[in-house]
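Asks: sequence and predicted structure, then a few things I'm wondering about:
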Amino acid sequence: MSDENVAGLADDLYDVIGLLRRRSRRLVGAPLPELALSGAQLELLRVVRRNPGITVAESARVLGLAANTVSTLVGQLLTLGVLVRERDESDRRVARLDLTPPARAGLEQWRDRRAQTTATALAGLSADERARLAEALTTIARIAADLPESSHTSESASVTTSATGPDDRPPGGDRP
């Protein structure tokens, strides 16, 4: 495949993913709509929902962001009352993050609505199409993991699919 075709494929990939996310958002709405959360805030909440007790540094690694950026997001979410930060019992220098019960309930209800809506669309696919999609998700996750963490480094991002959601990991396991 030529470089031009590869660039076009990359554009198509982002177009399709964006379309899926926009249509899903229109159908099921936003989680905790009263808060008008930014995309970065929502991503952090999804990571914390799937990983109760995660640290800022661990969250930063999962999200591919700088720890100080995640720390800023944590401060914003603490102020909004959707996130709690507690000291680790064994190492008081470490802060563990978790969702407040109302935030957890809102995120889980949103996740369930989004999953059900998408499952209905997936049910319309043939078994062969669903199998090809599952295979493609693994490839997309690998592409995401191979993207550099920033334009200033050529090192691959250390994204682990076990700590991400259906938007960015292959099927299986807990869903956001």
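Replies: Done, it's in.
Asks: use CA for all of it now, contacts and neighbours both
Replies: Will do.
Asks: what are the ranges of the helices in this protein?
Replies: For the chain, helices defined by DSSP state H occupy the ranges 3-28, 39-50, 56-63, 67-80, 101-123, 127-146.
Asks: what comes up buried for stretch 63-81?
Replies: 63, 64, 65, 67, 70, 71, 73, 74, 77, 78 (16 or more other CA atoms under 10 Å).
Asks: also stretch 122-139?
Replies: 133, 137, 138.
Asks: rewinding a little: closest one to residue 95 among the helices of the chain?
Replies: Of all those, helix 56-63 sits nearest to residue 95, with 7.5 Å by CA to CA.
Asks: how far off helix 39-50 does the closest one point, in degrees?
Replies: For helix 56-63 against helix 39-50, the angle by axes from the mean of the first three to the mean of the last three CA atoms, to 10 degrees is 110 degrees.
Asks: tell me the angle of helix 56-63 relative to helix 67-80?
Replies: Using the same axes, to 10 degrees: helix 56-63 against helix 67-80 is 110 degrees.
Asks: for comparison:
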Amino acid sequence: MKSVPLSLITLFCASLLVSLSGCGSISNVRSFSTPYSLPASDQTARLRVFSDGMVRAIPKSACVDFRLPGAGVLVAPRKGYADRNNESLGMPAIVSQPAGTVRSEFKIPAGEPVSFVYNRERCYNRFTFVPQPGADYELDASGYSNCTVSVRQLPTGSKPGKPLALDDSKMCRLADNY
């Protein structure tokens, strides 16, 4: 059996790395291994997330680009991914947490769009909304048999909570989808 020269292995690995970085796969790997962090923002809102899959956020963007500052994983029920499961900001108490979900609370930039990606087995959902400064929100991404998400603004004082209309979020660069 002949051995493969080291220079050939090095050339193959370098070619593979260039090819992967060109098609966006490097950013996709980063999107699973980087936890969400709040980028500098003058105004914030709070968000509680429930999910039976992975939820990632891209702050200050109406499209999905995991290279942007702060972009990363909010929650993930499976081990081996970055996550910020079980963090608390002292948001108002919840009635009940959906079975089989993980939960956490985050500060997100307000007054500008935030994009989200919810995925689990056979489910990939991208959406965006613009949080209002000082408001509290709850994102339920526990689609179970379907691939749905809902966001509602929590009640404050005498104002009742209300469900939000979510917009679709596209990939910022088409090549990132491959």
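Replies: Alright, I've got the coordinates. Note that the coordinates shown come from a computational prediction; the quantities given were computed from them, not determined experimentally.
Asks: report the TM-score for the pair.
Replies: Once superposed, the chains reach a TM-score of 0.28 (TM-score structural alignment, normalised by the length of the first structure), with 86 aligned residues with a CA RMSD of 5.5 Å.
Asks: take the buried residues of stretch 122-139 of the first structure and lay them out in JSON lines including distance to residue 4 of the first structure.
Replies: Formatted as JSON lines, those follow (distance: CA to CA, whole Å):
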{"residue": "133", "distance to residue 4 of the first structure": "24"}
{"residue": "137", "distance to residue 4 of the first structure": "23"}
{"residue": "138", "distance to residue 4 of the first structure": "24"}
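Asks: my read is residue 117 of the second structure is in a helix, agree?
Replies: No. Read with DSSP: H, G, I helix; E, B strand; the rest coil, residue 117 of the second structure is strand and lies in no helix.
Asks: report the separation between residue 47 of the first structure and residue 9 of the first structure.
Replies: 29 Å (CA to CA, to the nearest Å).
Asks: more crowded one of the two?
Replies: Shown here are residue 47 of the first structure and residue 9; by other CA atoms under 10 Å, residue 47 has more neighbours (21 against 13).
Asks: looking at the buried residues of stretch 122-139 of the first structure, which is nearest residue 107 of the first structure?
Replies: Of these, the one sitting nearest to residue 107 of the first structure (CA to CA) turns out to be residue 137, at 23.1 Å.
Asks: show me what the host helix or strand of residue 28 of the second structure is packed up against.
Replies: Applying DSSP states H and E as the criterion places residue 28 of the second structure in helix 25-33. Helices and strands touching helix 25-33 of the second structure, by 3 or more CA pairs under 8 Å, 6 or more residues apart in numbering; DSSP states H and E, are strand 72-75.
Asks: now with 6 Å?
Replies: Other helices and strands packing on helix 25-33 of the second structure, by 3 or more CA pairs under 6 Å, 6 or more residues apart in numbering; DSSP states H and E, are absent; none qualifies.
Asks: buried residues in the very next helix or strand once past it?
Replies: As assigned by DSSP H and E, the chain's next helix or strand after helix 25-33 of the second structure is strand 44-51. Neighbour counts over strand 44-51 of the second structure (16+ other CA under 10 Å) mark 44, 45, 46, 47, 48, 49, 50, 51 as buried.
Asks: for residue 9 of the second structure, see how far away the last one is.
Replies: In other words, residue 51 of the second structure. 42 Å.
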